[in-house]
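**Q** structure for the following, please:
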Amino acid sequence: MKRNLWAIVLSTVGFFMAQLLPVIMTAQHSLAAHKQDLANLSAADAAASWQGYVESVGEMLGGQNMFVKLAVIILAVTCGVSMFAYLHNRRKVDFYHSLPISRSRLFAVNYATGALCALVPYLVLHALSIVSACAMGFGEVVNASLIGVIASNVIFFFLLYAMAAVTTILCGNTVITLLLGLWVYFGPTLVTALWQGLKNMFFQTYVMDASMSSLLFGNKFAPLIQYFGLNGTKMYNWAVEPVYTMDYSAGLQEPSAIGLLIGYAVAAIVITALALFLFRIRKSERAGTALAFNPIKLPVKIIICVVMGTAFAEIFKMLVYESELWFWVGLVLGTVIFHCVVEIIYAFDFRAIFRKPLQLVIILAVLCAGLLTMQADVFGYDKWLPDEGSIAAAAPMGYVGESALLSEPENIAAARQLAALGVESLNNTDENAQKECITVTFKLKNGKVKSRSYELPGTDEVFTLKKQIYQSAEYKQKACSLFALGEVNEGYHRNIVFYTNGDGYNGVGTLSDSQKAQEIIDTLKAETLTHTGDAMPVL
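**A** Predicted coordinates for the structure are as follows:
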């Protein structure tokens, strides 16, 4: 650690700027604002605003502080690379590996050094931040949840640190290490986005059953991205994948991330063990090469060519007005370019651009064959229909919470029949036919949730099936916001505000009598269940 004082100084400065300073600045600003509130507002309003100031300090001290997460990521990568960067220098490798110390012990010393250089300053400055918050009058933000925040940051540090160590050991050049590290950290997210784009392009019934943000944050193989979706031991509701697992009727509560953190802690241990194994078998003479292990060269090249070729294809398609022709042009061009780039990097020679053309042809042929298979829907994605006995719940809509799925057998059968009619209409090329889009979501008994989007013909059968579902009591109770009204908290009461069509959003009257308001709500609920599509509700 004496030889790596720069890492200790960098960590101390980094966490001072990311943790301690934001807490002190936010607390000082909050105290100044609260002083003005006491002079200008009533005692009740000042007390309410004070709670907002307390929450702001709590955010800087807790898992919502993005500056700390950035510092953890930067230091994990920096320390992971620097502690093993000597492997890329032939003279240093000869010196260190000539010392009378085993490879395992040398690895342990380097690994522990990098971890201590980053984590000790973090823990010290986090403790100072807690002391500062208490000293400035914000002691109520200090609670047991901070233990989870610290544990989360430490787990993600070790995971990202271990990944950086593995990439450094795999490579024989620091620049190549950083490039491979970018691929390891962000590659899974890119693959997720490309896969969604391909399904959207080739499958007629594809519907994105979650927001893109939740799909990206839901990729467990991209911990660096996943890190920003966590608030200590909780997950932000917008980072939950998929969206339909969230019960909106219960409020947007943050689900627990303890299981995810345990999984990442185990992954950190496994990756550390892998780093130790690779460190022990790595040949010293591989210093200065692109990759230190020849067997992984071809798999790495195949992955890069396939992913980047697909990325080029989708970019070209978007640039030229959704042109399918330019999709295939971009696919070929991207695959060829990155095959050449990888060969140049492997050989450190521009003349290697023309090497191994057979591998390029095979990679391109397999990639094209795979995409053509998707385009022809060989595996029947669009024609998929679940067996009625395997369906636990269903709904003729997408983007729904589990509380909105229908479980009565009649509604399940009707929803599946709508999907069957949608499959039958896939090959209907009559542009003049009356059609309407509908998304059907199925929750299967094995726990999986799948959605499909169909263009249904405007037939009497379709109208009857939809009416059967929409007029059912189960659908009304789950889809109508009237039935989602919860209990009124103590000290509050519910008003009913009346509007007219002529006045738009201007209320023309308010009913504040709680008993009468509840009577109206109960009456509306009862009449909603008996209301049919050919009758006009009074209110």
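
**Q** for the rest of this, base every contact and every neighbour count on C-alpha atoms.
**A** Will do.

**Q** so what's the residue count around residue 83?
**A** 22 (other Cα atoms under 10 Å).

**Q** also this sequence, please, to line up against the first:
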Amino acid sequence: MQSKIFLVNKEIRKTIMRSIGWVAIVHFLGLIFAVPLEILMTTTGEQRQYIRAESLFYFHFEIQAVLNIGIPVILAVFLFRYLQVKPYSDFMHSLPIKRDRLFHQYALTGMILLILPVLLIAIIISALYIPLNLSEFITWADIFKWLGITIMFNLLVFLAGVFTGMISGISAVQGILTYIFLLLPMGLLVLLAYNLPFYLYGFADRYVMESKVESFSPLVALSQVDYRPLGAIEIIVYCLLIFILYGVSLWVYKNRRLEAVTQSLVFPLLKPIFKYGMTFCTMLLGGLYFGIMEGNTTWLIAGYVIGAILGYFVAEMVLQKSWRIIIHIKELIIYAGAMALLVILFQFDFTQFEKKVPNLSEVERIHLSENYFMYNDANDPFFLTSAENMDLIRRLHKEIVANKNQNKNRVNDSSDHAFFVYELKNGKKLVRDYMIDKKEYAHFYKLIHESEEYKRVTNGIFKVNEEQIEKISIHPYGPTQKKAVIVDPEDLKEAIAVLKDEINTATYEETIDNRDPHAFIEIMQKNDKTVGLEWRISYKKFEEWLDKKGLLEQAKVTAADISYAYIVDTNDLQINYAQGYSYEELFEQMSKIGRSIKVTDKNRLEESLLNASGFHDGPYMIGYYYKADGSIDIKSFSGEHIPDFVQQYFN
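**A** This next block holds a predicted model:
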């Protein structure tokens, strides 16, 4: 004779399948459409030749991501719906079955219903593998990798939903809290990273944001898994979280008060955490927005105040389940006092973050550039290792720190970045990023940039094996189809030698010249690697060499390529920078301005080409009309590079 407990368990399983079985069916049908059907359609048609699949996530990844993010949460909400409805909760907990057994039945059934559709899809793909010759695109390992990663994310998101269901008494709140819970670590890190530069001088927020912060949120990591493979540590951490969330959810469920049904948060301890956590996050968001948009302390503080009040009100509405809430002024005052104290503590720099400059004996090598992309995005970022250069960089760093207030007051749109990365002998890194006016520190930059070591590590031409060079192509800047090509072995060696000499003798002032280079030089090697560099205005020896070889006319834009040009005062132009503008519209406007210069003289055109800059921030603008196809190019003159005839006309 069957026991009552067995019959209860059997009925519970039936109830679960009747109530949430449809979720598994929707999951399966969605995956069928996203992967096997898409594979069948693309690999049996003309599209087959265009498939560039690196994994199974290549096929309708957007649909897969939505299913992997949405289905587990929907399943968790509907599966544990009985915890949020009082009559249902009372009935389920009156049955002759322990809470832990009840939890295991629901949670494990949900996990099985998540795994089965994914497993079936993997079996279907495996069945299609040989008939459709899928080995051209994916391997068997790719199928198992897709299966494992998909199941892992499904279980992680599902158990996050189960955990929030244990601490919440409202289904809607459970769903929202699940996504907040999964996004919170990364979101908080992002907000802190972007706010800390306001308080820690030199904090490299952009460097932190590029340091795999997406790993801190399973949802973000899942949304990028088609092009950013997961690391071994990430997988281990996510798998551990699955077990941890299961165990914690069980413990919370066993200690949950049944009468807390319909409450936003069932544990009183969580209410202040939620309230002040939301207040803190929205405060950071408000400060970030106003601090970046307006760029001054007054608006930064205003952003914090507005964000904190907004977050506090929203949190109270969620907790009190009404927009007609009771405001606790005392709580806001205590919170404001705590935040003010935190800001004051930052001013003392107890950790010596701002003043920390490593001793030369601690440093292995140093990277110094004006952009963190030159370190983060480079395949082989450059470093300086000579004692002389490292000492210069340390002295530059110390002077920047000493001039903290002066540097902050001079920050504007034309400010430069000074990005430092110290790689220490103990394996650690010290990274700092400052906004400065480089002109104030030109004496340091000149010595560093003119050093032989700096020129060698920052110019790829010094790493080129001359015997491996296949050809050199010179592409002039501007709307022209001209191109000079060097293929003769002796000419290649001579060109490389001249370019190296130009780089070695170039001064710092010449390297920061804001005038447009003549052309882009592309050095193609036999191993398919390419090294590029610019033909700067100061490279006169290279220009003479090209002229001697009869290549100069094709290597750069000359007056012979220009039909005529208009020069106008920038203030006379009506430019809508917000909506954008075309060169053709701007040129037509130039042609109609009465106070303008129409240049047709070849000497003046050459002088204009030599002194113009592609940045449209100079006091005078020039528009070129090209002979070949009527193309338009717009540039400007500024500073000491304004031609004399332009100065004389407008003054």
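
**Q** okay but residue 223 of the first structure is in contact with residue 186, surely?
**A** No - the pair formed by residue 223 of the first structure and residue 186 falls short of the contact definition of Cα atoms under 8 Å, at 9.1 Å.

**Q** so which of those two has more stuff around it?
**A** In this view residue 223 of the first structure and residue 186 are compared by other Cα under 10 Å, and residue 223 has more residues nearby, 21 against 16.

**Q** what's the match for the more buried one in the second structure?
**A** Alignment of residue 223 of the first structure against the second structure is given by TM-score structural alignment, with residue 218 as its counterpart.

**Q** so what's its match up against?
**A** Going by Cα atoms under 8 Å, 6 or more residues apart in numbering, residue 218 of the second structure touches 153, 157, 182-183, 238.

**Q** can I get those in CSV with secondary structure and distance to residue 47 of the second structure?
**A** Formatted as CSV, the contacts of residue 218 of the second structure follow (DSSP: H, G, I helix; E, B strand; the rest coil; distance: Cα to Cα, whole Å):
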residue, secondary structure, distance to residue 47 of the second structure
153, helix, 30
157, helix, 34
182, helix, 37
183, helix, 37
238, helix, 36
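
**Q** quick one: which of the residues you listed is nearest to residue 64 of the second structure?
**A** Within the set of the contacts of residue 218 of the second structure, residue 153 lies nearest residue 64 of the second structure; the separation is 11.4 Å, counting by Cα to Cα.

**Q** now do the same for the closest one: its match in the first structure.
**A** In the superposition onto the first structure, residue 153 of the second structure corresponds to residue 156 when matched by TM-score structural alignment.

**Q** how many residues are close by that match?
**A** Other residues close to residue 156 of the first structure by other Cα under 10 Å number 23.

**Q** likewise for the one 10 residues further on?
**A** For residue 166 of the first structure, the neighbour count with other Cα under 10 Å is 25.

**Q** the helix or strand encompassing it vs the second structure, mean deviation?
**A** Secondary-structure element containing residue 166 of the first structure, defined by DSSP states H and E: helix 145-170. Averaged over the aligned pairs, helix 145-170 of the first structure sits 1.5 Å from the second structure after superposition, using mean Cα distance after the TM-score superposition for the first structure.

**Q** buried ones in that helix?
**A** Residues of helix 145-170 of the first structure classed as buried under the neighbour-count rule (16 or more other Cα atoms under 10 Å) are 145-146, 148-170.

**Q** and it, what does it pack onto?
**A** helix 66-82, helix 103-135, helix 174-202, helix 223-227, helix 258-281 (3 or more Cα pairs under 8 Å, 6 or more residues apart in numbering; DSSP states H and E).

**Q** who wins for proximity to residue 423 of the first structure among those?
**A** Residue 423 of the first structure lies closest to helix 174-202 among these, at 15.4 Å (Cα to Cα).
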